[in-house]
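>>> just the structure for this:
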Amino acid sequence: MSERPKSSRDPAAGDDPVVFIVDDDPSMRRSLTNLLRTVGLRVEALGSAQEMLRCELPDQPSCMVLDIRLPGLSGLDLQVDLAKANVHIPIIFITGHGDIPMTVRAMKGGAVDFLTKPFRDQDLLDAVAAAIERDRKRRDSEKSLADMRARFETLTPREREVLALVASGLMNKQVAAELGLAEITVKLYRGQIMRKMRARSLADLVRMAETLGIRPAKPGVQT
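Model (predicted):
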């Protein structure tokens, strides 16, 4: 049986979470692959950090089980390179030679866990489950933000002005005075904004504005 199962780049592989194993020890890769498959996870087993850097990440929740000591680029260096490339795959470090400085560096870099060999199977499975859940939440949050930005792009320039002022805490009559509009016109704009942004309440709309970093234009500056 091939050590690497169906590639995560294969469309037929489905949308199940993917675990990348990066370890230069073939027996460890086989052992971890078999363990993770027992809980229904798809696995990509790689022998070096360079292979991981060349690998196309799947568009679904994933994580990496990464050995600290690797030929060429180390696991810790790979963590840094991925962060620089804005790749946010959660990492679980494994090592037979762990020490406190390594552990601190890994965890400060955002690692989910740091396991010293030999570790219990359940400890690894628990760490992988936590890592996949973290990645799933990140993806959901990014999708929600992208959807919110797309809705904001549908607003007219005037609606964006009104949104910024409303979100800053001004009442309708104050917004009207600020923009030289009738108060009823501001109310109409506000209703259109609520509908386009799919805001359930004013508080919801204010939260969206804060998330998007919307602020009123400075006096004399066109929005």
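
>>> from now on I want contacts and neighbour counts done on CA atoms only, so please keep to that.
Noted.

>>> quick check, central residue of the chain?
Central residue of the chain (C-alpha atoms, centre = their mean): residue 138, 3.3 Å from the mean position.

>>> and the gap between that residue and residue 29?
Counting by C-alpha to C-alpha, to the nearest Å, the gap from residue 138 to residue 29 is 27 Å.

>>> measure how far the lengthiest helix in the chain is from the centre of its chain, please.
For the chain, the helix with the greatest residue count under DSSP state H is helix 121-152. Helix 121-152 sits 6 Å away from the centroid of its parent chain (C-alpha atoms, centre = their mean, to the nearest Å).

>>> stretch 51-71 now?
With C-alpha atoms, centre = their mean, you get 15 Å for stretch 51-71.

>>> contacts for that stretch?
By C-alpha atoms under 8 Å, 6 or more residues apart in numbering, the residues outside stretch 51-71 that reach it are 8-9, 15-24, 46, 48-49, 74-76, 82, 89-95, 128, 131-133, 135-136, 139.

>>> before we compare anything, build this one as well:
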Amino acid sequence: MAIVYLVDDDALIRRSLAGLLKSAGHTATCFESGEAFLASETVAQACCILLDLKLGGMNGLDVQRALIERGTAIPVIFISSHGEEEVVDKALRQGAIAFFHKPFSVDRILALIDEIGTRQRSAASPS
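Have a look, this model is predicted:
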């Protein structure tokens, strides 16, 4: 089971993805804005963050940059209905693990979250 932060300003997307994550055995902690997410006390405790590119207020790239500046090493998976090639490239150059365009393959996102969780558990367990 993984804790996944979900940052999207669309309430329907948040509810849908949270339900999907729950049905896959994960816990979703949802935020409606980048500012709300960054103000959270638990930012570094999740497996990864599903981060929308276009948010009201800070955009996803701003949130990603703020995490980098804080030294918070949390894997970022971008989700967006937008995503010009240069924006996708910038997100990936800044360390994003993946960039999925909406509508996206739910199975691919769940597989990626499972893979991240497995790598984190392996890295945390003593050899």
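
>>> run through the helices of the second structure in chain order.
11-23, 34-39, 60-70, 85-93, 106-124.

>>> where in the first structure does the shortest one fall?
With the alignment judged by TM-score structural alignment, the segment of the first structure matched to helix 34-39 of the second structure spans residues 49-54.

>>> to which residue of the second structure is residue 118 of the first structure aligned?
Per TM-score structural alignment, residue 118 of the first structure is aligned with residue 103.

>>> so that match sits against residue 81, correct?
Yes. Counting by C-alpha atoms under 8 Å, residue 103 of the second structure does reach residue 81; the two are 7.2 Å apart.

>>> higher neighbour count, these two?
Higher neighbour count among residue 103 of the second structure and residue 81: residue 81, with 13 against 9, using other C-alpha atoms under 10 Å.

>>> check contacts around the nearest residue to that one once chain neighbours are set aside.
Using C-alpha to C-alpha, 6 or more residues apart in numbering and skipping the chain neighbours, the partner closest in space to residue 81 of the second structure is residue 102 (4.6 Å). Taking C-alpha under 8 Å, 6+ apart, we find residue 102 of the second structure in contact with 79, 80, 81, 82.

>>> now which residue in the first structure aligns to the second one?
Structural correspondence for residue 80 of the second structure with respect to the first structure (TM-score structural alignment): residue 95.

>>> for its match, give its distance to residue 48 of the first structure.
The gap separating residue 95 of the first structure from residue 48 of the first structure is 14 Å, by C-alpha to C-alpha.

>>> cool, and residue 188 of the first structure?
60 Å.

>>> re the thing from before, which part of the second structure matches the following helix or strand past the longest helix of the first structure?
Past helix 121-152 of the first structure, further along toward the C-terminus, the next helix or strand under DSSP states H and E is helix 157-167. Helix 157-167 of the first structure corresponds to no residues in the second structure, going by TM-score structural alignment.

>>> quick check: next helix or strand after helix 157-167 of the first structure?
As assigned by DSSP H and E, the chain's next helix or strand after helix 157-167 of the first structure is helix 172-179.

>>> which parts of that following helix are buried?
Neighbour-count burial for helix 172-179 of the first structure flags 172, 174, 175, 176 (criterion: 16 or more other C-alpha atoms under 10 Å).

>>> wait, isn't the first one in contact with residue 166?
Spelled out, that is residue 172 of the first structure. Yes. The pair residue 172 of the first structure / residue 166 is scored as a contact, 7.5 Å apart, by C-alpha under 8 Å.

>>> and the buried ones among the contacts of stretch 51-71 of the first structure, selectable in PyMOL?
Per 16+ other C-alpha under 10 Å, the buried members of these correspond to this PyMOL selection:
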select buried, resi 8+17+18+19+20+21+22+23+24+46+48+49+74+75+76+89+90+91+92+93+94+95+128+131+132+133+135+136+139
